[in-house]
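Undergrad: I need the structure of the sequence given here:
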Amino acid sequence: MLSKSHRLADPYVAAGDRAYLIGTQDGDFPDMGEHVPGEMGGLWAHPIKLLDGFWLQVDGCWLPRATRFTQGPFFNEHTFHLDGLTVTRRQWVPDGLPGLVVSYRFEAAAPRELTATLVAHTDLRPVWLGERTGMVDAPDEGAFDESLQAAVVRDRANPWWVVVGSDGPVTGEVGPHCRGPHPTGGQGTGIRLERRVPVRPGEPAEVRYYVAGSDRSREEAVAVLAALRQSADSLYAAKLRRYEGIDRGGRVLVPDPDLVEAFRWVKFNYDQLVREVPGQGRGLGAGLPEYPWWFGTDSSYALLGLLPLGQEQHRLAVETLELLARVSQATNGNGRIIHEVVTNGAVFHPGNAQETPHFVKAVYHVYRWTGDSEFLRRIFPICKQGVLAWLLTERASGDCLARGYGIIEIDGLDLKLLDTAVYTYEALEALAELAPEAGEDPAFVRRCRELAAAVKEAINTRFWLPEEGLYADLLATPAEMLPRLARWEEEAIRTGRHHAVPHLRELQERARRLPPDQETGWLLKNWIINTPLEAGVAPREYAFLALGRMAGPEFCGHHGLYLSGLYRDHIMTINTGVQAVAEAMYGRVQAAREWMLRIARTLHLRTPGSPSEMSPDYGCFVQAWTGYGLFWPLVVMLGIRPHAAARELCLGWPNLPAEWEPFAWEEVAIGDSRFSFRFRGGRYEVALLAGAPWQVTVRAPAGMTIRMVGRTAMAGAVVRFTLDREPVALEVT
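TA: Okay, the predicted model is just below:
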């Protein structure tokens, strides 16, 4: 567990797949968030919110701010002190139920009987964009049900319900006069539950409260309350066992404590973001508190980091991609992958140009790691349609470079973007690799290879800027760029980022010197100029020039890679993580480790055990794509290339940072099996921990020979063997 006693106004989450609670570490529930202004905290059971928060009075006095916060893998604790009492509040959310369990533990030096009064404020309201699906908020109303021993509240105009009860006899009332220590927004009402609690020295007393909700019926909410009352202990034990499995899965052991701790807790972060919504599906959300729903770009990064961690995570990856595919086809019908779908099914944006090929890249890796042939059969048609029939037909001209917005969502960047080109190349290669198993003929494979070669050539000729030693952000004509550059200059001045103005003016001067219709590359210094390096598509000499420059102060801040080397004012875990992958792709593993450490060192700055979306400590306090920049570099360093459906595994020789001696990656999930990879003193050991035998191929570094220890006949630049339950040890000469 992780504890802190400072900055307790920072947020936390207690999460399950059907509900989550967000508050502050001092025990309060202030209004927070932007998408639904002031309403992104509290208790949510998507697609509705249940509570703004809850507070406790002891003998008529509100508990003060907590003095200590403790984060467990799936629960939180707050420690309060009041009038000789120590009160510890713990909350957790069970798996599979839209409910919450809260306990208060009272310790006193002298015997006393307390009156404990829980006050909760309901706010039954829809998720963001609820109005698009007919979800319109109305005032809450309710009453205390004596026979149920619970407060029962509904939204006046909708079948949305929340029920709050305890584990012992209470008296209760419901109404706007039941107020907490401060007002909260919305059209909710108040709940007040009172009970007596005897406390004796050395015998702490505990009181539990249960919150259950439904967006369908009173009966469903009451049934959830009954399940919590009857089975809270067994539900807790089941969740604890599941988290012990998460902890074991994909466990990294290196003498690098900051990274080891980050590897462990980011696995828990992934689980905190699982959203299951009846009628919509189950998938990995993007971030909390602002983005609990499902995204194209975020998933395409985050799921790759998830894959090595367990078979449960494999299922989640498949479910997430199939949810996105299903909603995308219902919305667009042409293979285009959406940008964002809310938990009520409302689609905010039909999808940026780069999201469709990026999705195909994710599909490729999820299939290769899971071996789920049925998943491939179901999803390959939308991948084929999205890249060939939409991206390269509707969005591209004859050069195979699609136009449209990419990852960087800046007004005016709807041109031929580098990130779209790079992911298009990777998507075409993925389609070619997957085609035979999807039933496509050799002509389809040749077509994809030819298109991929054309895109790769464009990336390394038309986008490469030899005078800069960097790739251009985009291709455009001066006629297209001049009005955009002028607008961006005005915006830089308006926002006080005057240091960006000289470069923007230089680009305008260049645009005026060139023929107005001459398409050329333009360097805006957005972080996506590292995507050719992430994909390994850059020649080594280009890669080393670009990586070297991007490691300097022009692009690199204390906590990671700037979103923009032009503005140098914001850093995110995703662009820092992509840079770590890029360094690993070109064997610069010491540099990759440094980028990974920049992420890891933000782990406890805000919410213990959770790097923030924006480094070091703002934006969403839990973010799914952070895992990509921690776990995927390991895949690259070990050269892991699975084909789980064929039970084939290709490995490179480990290329690891010097600090990682010894190295072990245990319980790595591939297909239905689990592997370990260990490296120490020049010896590489590969073990199959569970599952039927695999065919393994290991390639030596250039100019070297691999020898299988104990098998004198098995040596060469490439060795192939059947891996069963007997570990195989390898050395190079």
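Undergrad: From now on I want contacts and neighbour counts done on CA atoms only, so please keep to that.
TA: Fine.
Undergrad: ranges for the helices of the stretch 201-350 of the chain?
TA: 218-248, 257-272, 296-306, 311-331 (DSSP state H, counting those that start in this stretch).
Undergrad: okay, these, which one's buried deepest?
TA: Mean neighbours per residue, mean count of other Cα atoms under 10 Å, is largest over the helices of the stretch 201-350 of the chain for helix 296-306, with a mean of 26.
Undergrad: Just list what it packs against, helices and strands only.
TA: helix 311-331, helix 355-370, helix 626-638 (3 or more Cα pairs under 8 Å, 6 or more residues apart in numbering; DSSP states H and E).
Undergrad: of those helices, which approaches residue 183 most closely?
TA: Each of these has some distance to residue 183 by Cα to Cα; the shortest is helix 626-638, at 34.9 Å.
Undergrad: residue ranges of the strands in the stretch 51-200 of the chain, please?
TA: Per DSSP state E, counting those that start in this stretch, the stretch 51-200 of the chain carries strands over the ranges 61-62, 68-71, 75-82, 85-92, 99-108, 112-126, 140-145, 150-155, 161-166, 171-175, 190-199.
Undergrad: Out of the helices of the stretch 201-350 of the chain, which is closest to residue 129?
TA: Of all the helices of the stretch 201-350 of the chain, helix 311-331 comes closest under Cα to Cα, at 15.5 Å.
Undergrad: quick revisit: how about the helices of the stretch 201-350 of the chain in JSON lines, adding distance to residue 376?
TA: Shown next, in JSON lines, are the helices of the stretch 201-350 of the chain (distance: least, Cα to Cα, whole Å):
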{"stretch": "helix 218-248", "distance to residue 376": "26"}
{"stretch": "helix 257-272", "distance to residue 376": "24"}
{"stretch": "helix 296-306", "distance to residue 376": "16"}
{"stretch": "helix 311-331", "distance to residue 376": "10"}
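Undergrad: closest one to residue 638 among those?
TA: helix 296-306 (14.3 Å).
Undergrad: correct me, but residue 265 touches residue 611?
TA: No: using Cα atoms under 8 Å, residue 265 makes no contact with residue 611, being 9.3 Å away.
Undergrad: want to put them side by side, so please do this one too:
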Amino acid sequence: MCLVTLLITVGLLALPFPASRAAPQPGGPTRTSSERLELKRYVAAGDRAYAIGAQSGGFPPMGWHIRGEMGGVWAHPIKLLDGYWFSLNRTWLTAAAEFTAGAGYVQFRFPAVDQIEVTRTEFSPDGSAIVLVGLTLHNSDSRPRVARLTMVARSEVMAAYPWGWSQPQDAKEFNGKDSGDFDPVSHTLLFTEPGKPWYAVIGSTPQPRTGMVSDDIWGPIEPAERDDYLEYGNGTGGSLRWIVPLQAGEETTLWIGIAGSHRSEAEARDALAGGLADPEGLLHEKVEERLALLAQTRVSLPDPALQAAFDWAKLNLADLRRTATDLQIRNVDEGRAYPDPVGTLPEVSGIGAGYPDYPWFFGTDGAYTAYALLVSGQWETAKAHLRTIRDASRALNGDTGKVIHELVTDGSIYFGAVDDPGNTNETAQFANAVALVWLWTGDDAFRDEMYDFVKDGLTYVTSTLDQDSDLWPEGNGMVERPGMGSEKLDVAVYTWQALKGLQRMAMSKGDTETAAWAAERIASIESAFDAAWWMPTESLYADSLCNPGDEVPPEEREANGWTNVCVEAGQQLQQRHWINATPMETVAAPVERAHDALDRLESDIFTGDSGLFHTGIGGGPAEQGELRVWTLPNSVMAVAEANYGRLGDEQALFYMRAIAGTLDLEMPGALPEILPSPEYDPFVDFRERAMFMQAWSAYGIQWPVIHHFLGIRPDVPAGHLYVVPQVPESWPGLSVEALKVGSDEVSASAARQDGQYTTTVCAPDGWTLTIGYTLPAGASPTSVTLDGTPASYEVVPTSRGNEVRVETTTGPCRTLVVTTG
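TA: As a prediction, the model looks like this:
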């Protein structure tokens, strides 16, 4: 291929520079790292665009969906740049001394060059397809200095799909060679992919002195490293230059905007102009929005690590919000096809699963994350996500109600069509998420718009997908591993849980026929579950059941090295997968069974230093285990333990603290997907890593604190508030303020000291209130007072333990004191 160089210069003198402007001081909480920055990733995220790179200041190839291409700058459904690099007076700024994550922005501090100190601030304003980069130059010398600044950008205008292994064309084949241009009128770089309306534009305020475009522009990237950027890429290079005179002690900030559009050049330029018109104002607005989010669900916890994880998880969820437009819905059949679209969605929003490889929408991730979104007050994100999944599922799967698995931002559905063998659990978990949103918000309109889809989906799961009519639907569940039986444990219990939600919604709508059907199915599952699934010799439920046709022939077993698979129909199969915790997560297990199973799951076979293994020691079809620890199994285990009153330091708190302990593992303030564990090194090649920020990680921190420790369970449609805490034995107490419940905000606190247990609830008038406390095993109340007056109460046995409950009403604050003998 011929390399063509285009060089355009504007003027010979520095363009006028504005008066001194100080470095951005965004405010809000921060977390900082200064070690091994070149090995750690970061994101500066908005809902329409984001930048992902290394905390040292560079942009090495990252990610595996499109190998090496999941970092850089994205404005979904397209990527804009592989990265950008700055040099000051011929010194490349690629070795930051310090990286700071803030509330909606990030900052890099670089070593001084010629006594000029450099701070780089990055953020993406929500609602706009632009990333803004502020370079603050501070002359620390006692005499004037001149800063000769260069920015090098490597374009990569490509679609979010196809990926590296896709057929009939992979990412490199599908995306053509980028072309670029420097416009001497607007002083901007423009990159595009010929034949497509995809554009990336870079500009600045003040404007650069010169600019150029060439395939040969690579900045600090050494020749030996360049092939890694071109494995699936077809980008080109561009540069911009500024000359900045600085008086002694002077500080000034340049703002660079990187904007894009998959529709038109004009739209990209509009985004650029909007961002550069007032970058400081947009940064202030972004931080204020994040601070408003932090002001919701303000918890006070005696554990500093859990406190920090709870708060930063709220920010993670905000950073993972995603909006995309013009989705062409097509079934790409796990990368084997690229058919014509079956429908379009003009605009969708929701929660991306994780950075850098899962920035789009998932059925099951959204269902787990809904718990955290609700208790952190991010209701609209939860609703929008569920609508997105419903609409894409309807477009692909019609009136079956089957929920898709994975929706890319261009509309490609990788898995989850009717013909796919799963993931059956996602349809059930979707239904449960809808019911949960309704119970917390009281939004009957939302219930009504989702109701038919939920009903269709659960009808489909319990009929078409239960081919042998034994109550246990077939199909893949959360453990995406070969060698399991057709009927999975998590599918069974999530289906039961979903039917309970459907029954409640049906009753509220007066749909007595559906309510009766769901109730009958629930009762049948409860009656049959223990006998079908419990394995006394294992003290666990089977993680799958074998149907006729699941039997693995001897020759296949030998070829795969499988020693623990289905060999006969009706077999209970125990492969030690993490889904063993799901009957306790859903409270499907009777109390005695639950404690036996949880004891077993806490053992060294299933749990290591960082939490619950994906597959315990000796587990799996080849009995080799899979000793990696995801945050999701830890979350499920924490919820499971708390459901049965097991809040100890080696129980729920252990799994919660394992998640919280990773808050600064890679990006400061980001909860990752997988924890350091025997079979996972979080600092392998950037192209082989898991996510450094994962949405569902918040589930195992925020939900147990609000739902279990504080015991807050709203039933907004019924106008009822249930607050029955259970404080961990090692804690003196905890509290929450500004918790959104319906159209109100609620505050609650719980404390324990020397056999006395205090619960306080502050809420507006108009609620019926169950206020109480869950007593330790063996304790009995000797007195119960409400607002200082003896109160009538009842003691109710539950899976958590004996709950002392008093029925009353809200307004303004009610305090219950339970004293035990």
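Undergrad: Rebuild the helices and strands packed on helix 296-306 of the first structure as JSON lines, extending it with distance to residue 273 of the first structure.
TA: Output for those, formatted as JSON lines (distance: least, Cα to Cα, whole Å):
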{"stretch": "helix 311-331", "distance to residue 273 of the first structure": "11"}
{"stretch": "helix 355-370", "distance to residue 273 of the first structure": "18"}
{"stretch": "helix 626-638", "distance to residue 273 of the first structure": "12"}
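Undergrad: Can you find the partner of residue 127 of the second structure in the first structure?
TA: Using TM-score structural alignment, the partner of residue 127 of the second structure in the first structure is residue 96.
Undergrad: Quick one: map residue 540 of the second structure onto the first structure.
TA: That one, residue 540 of the second structure, aligns with residue 470 by TM-score structural alignment.
Undergrad: do residue 643 of the second structure as well
TA: In the first structure, residue 643 of the second structure lands on residue 585 (TM-score structural alignment).
Undergrad: Show me the strands in the stretch 401-550 of the first structure, by range?
TA: 416-417, 464-465, 470-471, 474-476, 520-522.
Undergrad: can you tell which of those strands is closest to residue 337 of the first structure?
TA: Here strand 416-417 is closest among those (Cα to Cα), at 17.2 Å.
Undergrad: for the closest one, packing partners?
TA: Applying 3+ Cα pairs under 8 Å, 6+ apart, we find strand 416-417 of the first structure packed against strand 474-476.
Undergrad: still on that earlier bit, and residue 562 of the first structure, which of the helices of the stretch 201-350 of the first structure is closest to it?
TA: Using Cα to Cα, the nearest of the helices of the stretch 201-350 of the first structure to residue 562 of the first structure is helix 296-306, at 18.1 Å.
Undergrad: start and end residues in the second structure for that closest one, please.
TA: Helix 296-306 of the first structure maps onto residues 363-373 of the second structure, going by TM-score structural alignment.
Undergrad: Number of residues surrounding the match of residue 540 of the second structure?
TA: By other Cα atoms under 10 Å, 23 other residues sit near residue 470 of the first structure.
Undergrad: for residue 657 of the second structure, same thing?
TA: Neighbourhood size, residue 657 of the second structure [other Cα under 10 Å]: 22.
Undergrad: any idea what it aligns with in the first structure?
TA: By TM-score structural alignment, residue 657 of the second structure lines up with residue 597.
Undergrad: Touching, residue 651 of the first structure and residue 698? I think so.
TA: Yes: in this structure, residue 651 of the first structure is within contact of residue 698 by Cα under 8 Å, at 4.7 Å.
Undergrad: quick one on the thing from earlier: report how many residues lie close to the match of residue 643 of the second structure.
TA: For residue 585 of the first structure, using other Cα under 10 Å, the count is 22.
Undergrad: quick one: it from residue 120 of the first structure, how far?
TA: Going from residue 585 of the first structure to residue 120 of the first structure by Cα to Cα, to the nearest Å gives 52 Å.
Undergrad: for residue 99 of the first structure, same thing?
TA: Per Cα to Cα, residue 99 of the first structure is found 14 Å from residue 120 of the first structure.
Undergrad: And these two? Which one has more around it.
TA: Between residue 99 of the first structure and residue 120, counting by other Cα under 10 Å, residue 99 is the more crowded of the two (31 against 24).
Undergrad: Quick check: the closest residue to that one other than its chain neighbours vs residue 273 of the first structure, distance?
TA: Of all residues not flanking residue 99 of the first structure in the chain, residue 212 sits nearest, at 4.3 Å (Cα to Cα, 6 or more residues apart in numbering). Plainly put, residue 212 of the first structure is 20 Å away from residue 273 of the first structure if you go by Cα to Cα.
Undergrad: Can you tell me which of the helices of the stretch 201-350 of the first structure is nearest to residue 208 of the first structure?
TA: Using Cα to Cα, the helices of the stretch 201-350 of the first structure put helix 218-248 closest to residue 208 of the first structure, at 9.2 Å.
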